[in-house]
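Engineer: Fold the following.
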Amino acid sequence: MQRDQDLASIAAFYRRVQWTALGVGLLWCLWLLAPILSPFVFAALLGWLGDPMVDRLERRMSRNSAVVLVFAVMILVLLLAVVLLVPLLEDQIMTLVDSLPGYRDWFVQTALPWIEQRTGLQILSWLDPDRLFQLIREHWQGAGGIAASVLGYVSRSGFALVAWLANIALLPVLTFFFLRDWDLIVGRVGALVPRDHYDTVRRLALEANEVLGGFLRGQLLVMLVLGILYALGLWLVGLKLGILIGLVAGLLTFVPYLGPASIILFGGIAALVQFGDWQHLAGVGIVFGVGQVVESFLLTPMLVGDRIGLHPMAVIFAVMAGGTLFGFLGMLLALPVAAVANVLLRYAQERYRHSRLYAGDTPAILLDAAPTPPGDDQDAG
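Structural biologist: As a prediction, the model looks like this:
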């Protein structure tokens, strides 16, 4: 009897080793293929977001017709955004380019002297052109290496631009196929799950799908509303770059505190350079305050809620780690992966709470009746 238990434990150990090796291998392949996976991942996200609408329409028409209709709506929304935003952003970028000399003069003539006066640091002396030229002459070899690196980057940027254009052209094609075959892909993946674990995997997949769907759809709406609110508010304050700063801040709201910080930093600098008075700086603060109130008490509770269950520090870490490991693809996948990981962590916590390691010799019925330790009523994230 003991020998059979030992053999079963050894077999279970080898199965865990095999699954671990498979997971490590998949992560390694993902890391190797990261440069070419961005359009596939983005298209898969679009297909996943659009699949519920296709499923609803499929009750009244064929799958292909529903896919064509949803895909056409996506294209129309994209074209509308391009028609409305591209001329506006082009004008804002031209304004930014024209304003750069003014920002440079403000930085050198106002900001740096103010910092030197209060810190005692002689920053301007380090920015003297003659001193910089002397440093370059003394370290010409290093400067030559930097110049070679810059030239190499410029030469590679042409290929990067071609790849970027190819990805854009490929995105609608991939999105259409993901929309059309999403249920087929899910079914084939489900067929590969070991039958002993199918019910558990299905439950976790449904939970992760609910968490991700609610969070991503809600977060996209929050980003859109806040971008419009910030842009309109800064434009009313009178900032020439208000629309650009507001839209960028809206896009950055998916990282906690980064969107509001960009409003304070960039909006404050723009107000000081353009007007140089406290009234317009206070106007930027009012826009920031209104945006925070609307987001905290209206948008996030209504559209997002607590669906993802991740602490803000966990979100920041996930985005930074994804960008460091996999670049843009990692940043794109950071929050979805973190949300799924949080679902798995909750399941692991549940299993641990019912394991022999946690319970010891305590009977399971007494363990279930025991009070929940502090903090366990919150999500694992």
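Engineer: all contacts plus neighbour counts: C-alpha atoms, from now on.
Structural biologist: Fine.
Engineer: Just checking the distance from the longest helix along the chain to the centre of its chain.
Structural biologist: Ordering each helix of the chain by length in residues (DSSP state H) puts helix 2-58 first. With C-alpha atoms, centre = their mean, to the nearest Å as the basis, helix 2-58 stands 20 Å off its chain's centre.
Engineer: for stretch 340-353, same thing?
Structural biologist: 23 Å.
Engineer: What are the buried residues along that stretch?
Structural biologist: 340, 342, 343, 344, 346 (16 or more other C-alpha atoms under 10 Å).
Engineer: Which pair of those spans the longest distance?
Structural biologist: Pairwise distances across the buried residues of stretch 340-353 peak at 10.0 Å for 340 and 346 (criterion: C-alpha to C-alpha).
Engineer: Leaving out the residues flanking it, which one is nearest to residue 143?
Structural biologist: residue 136 (6.4 Å; C-alpha to C-alpha, 6 or more residues apart in numbering).
Engineer: for that neighbour, helix, strand, or coil?
Structural biologist: Put simply, residue 136 is helix when judged by DSSP: H, G, I helix; E, B strand; the rest coil.
Engineer: coming back round to it: after the longest helix of the chain, next one along is what?
Structural biologist: Counting by DSSP states H and E, the next helix or strand C-terminal to helix 2-58 is helix 63-106.
Engineer: continuing past that next one, what's the next helix or strand?
Structural biologist: Next element after helix 63-106 (DSSP H and E): helix 112-119.
Engineer: so what secondary structure elements neighbour that next one?
Structural biologist: helix 123-126 (3 or more C-alpha pairs under 8 Å, 6 or more residues apart in numbering; DSSP states H and E).
Engineer: And the contacts of the helix it packs on?
Structural biologist: 108, 112, 113, 116, 131, 132 (C-alpha atoms under 8 Å, 6 or more residues apart in numbering).
Engineer: quick one, what contacts the third one?
Structural biologist: Put plainly, it is residue 113. Residue 113 touches residue 124, counting by C-alpha under 8 Å, 6+ apart.
Engineer: go on, the fifth one?
Structural biologist: With contact taken as C-alpha under 8 Å, 6+ apart, residue 131 is in contact with residue 125.
Engineer: Please, which helix or strand holds it?
Structural biologist: Counting by DSSP H and E, residue 131 is part of helix 129-138.
Engineer: For residue 327, which non-adjacent residue is spatially closest?
Structural biologist: Nearest one to residue 327, counting by C-alpha to C-alpha, 6+ apart, is residue 34 at 7.9 Å.
Engineer: compare with the first, here's sequence two:
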Amino acid sequence: MTPPDPTGPEPTGPDLTGLDTRPSQVWGAVRLVPLVRDEPVEDLRLHARPYGDVTGLVEVRPRHAYVSYVPHGFVATWTGDGTPAAAYGTQMSPGGDSPPTATAGLRFHRRTARREAGQRLRFLPLHLALEGYLALHFGGPPIAWEEWSQRAIRQGLSPRAEEAYLGADVRGLADALRVFEIHPGQCGMLLYVADALAAAFAVPHPDDYRALHPTLLQDLFGELIHHYATLMPPVPDFRARVDDARIRSLAELRTAVAGQEDAWARFHDTTMAHGLLHHAYTWRTVHKLGRFTLSRFLPVFRPKEENHIGEAITDEGGGVVYLKTFRLSESQVRRGHLLDRLAAHDWHLADTAAGLGVTEAQLGLRLESAGFGHLLRQDVLDGYRSRGRTPSR
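Structural biologist: The predicted structure follows:
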């Protein structure tokens, strides 16, 4: 894909060098852009471990856990000497140990990423990224400012919840994944709904992708993507246009076709995928896997703009070997932005309000609107509401 502009600010977005885009395929409002590797990564392989249709309880650290839908985990297998690694067979249907459908099952997971015997790591796809977002400034106010409730001081942001839609509920996605062609060498895709980038998915090897392609239906998507898929009309297909009047030979036709493919790739990488690839992120290392590193990343929250969270396995040069992303809704972006601004000002409301260019009362009402009103003392919040209703003179 197109590398970052060396003359501009240095982005820290996913480095998709080595993954080339192919012409998109369209089904209604869904557009899939294949990602193809010329050289697959042989010494890291992925396979899915199905958990069935049960609720997952994930322990992220002692005395801290969260409940979520966890349909499967990914298991990464790697070698230490660069020799090819073998991927275990992938089975997407639940095994015989799944609970009866008439009961509500509960499966316990220790950590979102856990080392297993040998050169193997089990991790929960997308949950690495989502847990990083949920844990954003989770401890709450570090200083007991008088405006914060005792609950905020003692418990921080616990409990904290976010909503998402299952891929199977995104209109058109199941049909698109079923009918679209998988290219030779395809190791991933970029998924657009109404030409809004919904998710990026990449794996080391084409065999891994073919096995894991159906798991996109079990991924999580934000409310924006669900609404776009439901409400927006079909998107146009980008078709190649070759001026046949200038074609005199097969060689000229091949050159014209290659030029159209290059033009599409440049347009896609610099325009359609700009919101993911060309912005700054904060990266946190989760686990080392030989020459590879499993990390998750958060954006510099930009209200009213495209924001993605994600997780990646990168090689020693920083190139992406595995990638999954989740596009945040505008309300999720606002929550992340507010928490970042509060943390930057040690959770002092007056200083944070001044930094945002609003009054303290306006900030308090923003916190309530974002779902954080319970963190404020009731009398303080009532005072903010009263000031908000009082007409200015």
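Engineer: Superposed, how do the two chains score by TM?
Structural biologist: After superposition, the two chains reach a TM-score of 0.22 (TM-score structural alignment, normalised by the length of the first structure), with 149 aligned residues with a C-alpha RMSD of 7.6 Å.
Engineer: Was I right to think the residue nearest to residue 143 of the first structure contacts residue 144?
Structural biologist: No - with contact defined as C-alpha atoms under 8 Å, residue 136 of the first structure does not reach residue 144; the gap is 9.3 Å.
Engineer: Looking only at residue counts, what's the top helix in the second structure?
Structural biologist: With secondary structure taken from DSSP H, the second structure has its longest helix at helix 250-267.
Engineer: and it, which residues are buried?
Structural biologist: Buried, per 16+ other C-alpha under 10 Å, within helix 250-267 of the second structure: 253, 256, 260, 261, 264, 265.
Engineer: Residue 166 of the second structure: which of the residues you listed is nearest?
Structural biologist: residue 265 (29.4 Å).
Engineer: ok, back up a step: summarise which helices and strands whichever helix or strand comes after the helix holding residue 131 of the first structure is packed against.
Structural biologist: Next along the chain after helix 129-138 of the first structure, taking DSSP H and E as the criterion, comes helix 140-191. With contacts taken as 3+ C-alpha pairs under 8 Å, 6+ apart, helix 140-191 of the first structure sits against helix 2-58, helix 63-106.
Engineer: how about TSV for those helices, with mean neighbour count and distance to residue 209 of the first structure added?
Structural biologist: Shown next, in TSV, are these (neighbours: other C-alpha atoms under 10 Å; distance: least, C-alpha to C-alpha, whole Å):
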stretch	mean neighbour count	distance to residue 209 of the first structure
helix 2-58	14	9
helix 63-106	14	20
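Engineer: export those to TSV and tack on distance to residue 158 of the first structure?
Structural biologist: Listed next are those as TSV, based on distance: least, C-alpha to C-alpha, whole Å:
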stretch	distance to residue 158 of the first structure
helix 2-58	16
helix 63-106	22
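Engineer: out of these, which comes closest to residue 365 of the first structure?
Structural biologist: helix 2-58 (25.0 Å).
Engineer: quick one: the closest one to helix 140-191, angle?
Structural biologist: If you take axes from the mean of the first three to the mean of the last three C-alpha atoms, to 10 degrees, helix 2-58 of the first structure sits at 90 degrees to helix 140-191.
Engineer: now for helix 2-58 of the first structure, which elements pack on it?
Structural biologist: Using 3+ C-alpha pairs under 8 Å, 6+ apart, helix 2-58 of the first structure sits against helix 63-106, helix 140-191, helix 312-353.
Engineer: Isn't residue 235 of the first structure up against residue 247?
Structural biologist: No - under the criterion of C-alpha under 8 Å, residue 235 of the first structure makes no contact with residue 247, lying 11.3 Å away.
Engineer: These two: which has the busier surroundings?
Structural biologist: residue 247 (23 against 17; other C-alpha atoms under 10 Å).
Engineer: That one: which element?
Structural biologist: In this structure, residue 247 of the first structure sits in helix 242-251 according to DSSP H and E.
Engineer: Quick check: buried residues in that helix?
Structural biologist: Those would be 242, 243, 244, 245, 246, 247, 248, 249, 250, 251, for helix 242-251 of the first structure by 16+ other C-alpha under 10 Å.
Engineer: For the second structure, which segments count as helices?
Structural biologist: With DSSP H as the criterion, the second structure has helices spanning 127-134, 150-155, 173-179, 206-212, 223-231, 250-267, 274-277, 330-344, 349-356, 360-369, 378-389.
Engineer: tilt between the last one and helix 360-369?
Structural biologist: Relative orientation of helix 378-389 of the second structure versus helix 360-369 (the same axes, to 10 degrees): 110 degrees.
Engineer: got it, and the longest one?
Structural biologist: Here helix 250-267 of the second structure points in a direction 120 degrees away from that of helix 360-369 (the same axes, to 10 degrees).
Engineer: which residues sit in contact with the residue nearest to residue 327 of the first structure?
Structural biologist: So residue 34 of the first structure contacts 326, 327, 329 (C-alpha under 8 Å, 6+ apart).
Engineer: Likewise for residue 191 of the second structure?
Structural biologist: 30, 31, 32, 33, 197, 198, 199, 200.
Engineer: Just give me the closest of these to residue 331 of the second structure.
Structural biologist: residue 198 (15.8 Å).
Engineer: Test my guess that the closest one contacts residue 221.
Structural biologist: Yes - between residue 198 of the second structure and residue 221 there is a contact under C-alpha under 8 Å: 7.3 Å.
Engineer: Quickly list what's touching both of those two.
Structural biologist: Overlap of the contact sets of residue 198 of the second structure and residue 221 (by C-alpha under 8 Å, 6+ apart) consists of 326, 327.
Engineer: number of nearby residues for residue 366 of the first structure?
Structural biologist: Neighbours of residue 366 of the first structure (other C-alpha under 10 Å): 10.
Engineer: now the one 3 residues further on
Structural biologist: Residue 369 of the first structure sits with 8 neighbouring residues when counted by other C-alpha under 10 Å.
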